[in-house]
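# with the sequence up front, the predicted model follows.
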Amino acid sequence: MQLPVVGTLFQEAYYVDDLERVAAAWSESLGAGPFVVSPHHRCDRFDYRGTDAQADVSYAFGYLDDVMIQFIVQHDDTPSIYLDMYPDGPPHGAGFHHIGILVEDFEAEFDRLVDAGFVCATRLFADNVDAAYFDTRSITGGFTEIHGSPVHIVDTFARWRESHRRHAPGGPAIIPRVRPASN
């Protein structure tokens, strides 16, 4: 079965036991990064399988060539899409979790996946953008995230990608997250 999503694959995500260690390893061995960390991320709206219980998670975002790499660490034992896949933690400290697809019409793509029979495990709204995670483990070996593409988020991703292009070997694996000033 083909995933019925119209969009652009932009991200590979991994569930990890230590953001800093894994970011440093990817930076040193693959030239990925630098990574921007979002510690203890909170959403404005959140639904995990019919509940609003948000796990305490931190993220690191960086690029390897033109693909965004995301690392996720969960700090508690709240049920989540991460523990759905790795109830005993990530094997060897890191494991593939999901792919991300950037979509122009979030609601249409959400409906398209639901109509095709895929289960939405998590839907959220954060940083003024919608995202949803569908359980596609039977097809992809992980979840599939659809992610809205408003201008501010596309611009943020472009800044992170440009940081990667300028990233010198041996440079810092993690850099501070800089948010543009509000008008």
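Ah, there it is. A quick note: this is a predicted structure, and the numbers were derived from the prediction, not measured.
# please count neighbours and contacts with C-alpha atoms only from this point.
Fine.
# show me what the helix or strand harbouring residue 97 is packed up against.
Element membership for residue 97, per DSSP states H and E: strand 94-103. In terms of contacts (3 or more CA pairs under 8 Å, 6 or more residues apart in numbering; DSSP states H and E), strand 94-103 is packed against strand 8-16, strand 143-148.
# can you pull the buried residues of it?
If you call a residue buried by 16 or more other CA atoms under 10 Å, then strand 94-103 has these buried ones: 94-103.
# now the two most distant members of these.
94 and 103 (27.0 Å; CA to CA).
# and the closest residue to residue 133 other than its chain neighbours, what does it touch?
Of all residues not flanking residue 133 in the chain, residue 145 sits nearest, at 4.3 Å (CA to CA, 6 or more residues apart in numbering). Residues in contact with residue 145, defined by CA atoms under 8 Å, 6 or more residues apart in numbering, are 98-101, 131-134.
# adding another structure so you can compare the two:
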Amino acid sequence: MLKFGRPIGSIAQQSFIVPDIKSGIENLQRYMKIGPFFVVEHFPLHEYRYRGNPDHLDVTAALAFSGGTYYELVQQNNDAPSVYMETYHKRGWGFHHWAVASDDFDAHVKNYQEKGAPMALYGVTDFGTRVAYMDTTATLPGMLEVIEIGPKIEEFFGLIQSASIDWDGRDPIRILG
């Protein structure tokens, strides 16, 4: 069980692509009272590969919890080929992917590949956490992200969830450096 209440391997996150991160946050807060959002501008993703090819992806991510549900909003800041623009060109803004937290990253990735889902994105965060987006769109209405769980990323997710408990609406957007 993860410190933020989700079993390993279960759906830990829902992610949406938006044209403007600030208005996306404001809409979720106004209609659904989700917050506060922690924003990482120009989210660093090292060793980035889109469908096996290296490139430079520039995104801003906004992260928040509502109860046990972890939400992510993603705004792409450049025109690099990406899983986000691929989805946008197919069906517009909105739902993009679910994420699972994995304690055996390579096994999870291999399992999804064996089920027919190719790896569409690979990268490593500043925490040293590997992430892979598996293209499950042939059978599901979105992609599936595998997040390699470790102490640093689990602590980070826990911090975001703790801030959401009894959140009173103040300081709704918190920029992380």
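Sure thing, it's come through. Nothing here was measured: the structure is a model prediction, and the numbers come from that model.
# picking that back up, so which of the helices and strands packed on strand 94-103 of structure 1 is the most surrounded?
Mean neighbours per residue, mean count of other CA atoms under 10 Å, is largest over those for strand 143-148, with a mean of 26.
# relative to strand 8-16, how tilted is the helix or strand that that strand is followed by?
Downstream of strand 143-148 of structure 1, the first helix or strand assigned by DSSP H and E is helix 151-166. Between helix 151-166 of structure 1 and strand 8-16, the angle comes out at 70 degrees (axes from the mean of the first three to the mean of the last three CA atoms, to 10 degrees).
# quick one: helix 151-166 of structure 1 to structure 2 mean distance?
Here the mean offset of helix 151-166 of structure 1 against structure 2 after fitting is 0.8 Å, by mean CA distance after the TM-score superposition for structure 1.
# quick one, that helix and strand 143-148 angle?
Per the same axes, to 10 degrees, the angle that helix 151-166 of structure 1 makes with strand 143-148 is 120 degrees.
# need the next SSE after helix 151-166 of structure 1, C-terminal direction.
Reading on from helix 151-166 of structure 1 to the C-terminus, the next helix or strand found by DSSP H and E is strand 174-175.
# show me what that next one is packed up against.
The helices and strands touching strand 174-175 of structure 1, judged by 3+ CA pairs under 8 Å, 6+ apart, are helix 19-30, strand 35-41.
# mind doing that once more with 10 Å?
helix 19-30, strand 35-41, strand 57-64 (3 or more CA pairs under 10 Å, 6 or more residues apart in numbering; DSSP states H and E).
# buried residues, the first one. List them.
Put plainly, it is helix 19-30 of structure 1. Across helix 19-30 of structure 1, burial judged by 16+ other CA under 10 Å covers 19, 22-24, 26-28.
# same check, this time on the shortest one
Using 16+ other CA under 10 Å as the test for burial, strand 35-41 of structure 1 gives 35-37.
# adding distance to residue 117 of structure 1, write those residues out as JSON lines.
Converted to JSON lines, the buried residues of strand 35-41 of structure 1 look like this (distance: CA to CA, whole Å):
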{"residue": "35", "distance to residue 117 of structure 1": "35"}
{"residue": "36", "distance to residue 117 of structure 1": "35"}
{"residue": "37", "distance to residue 117 of structure 1": "34"}
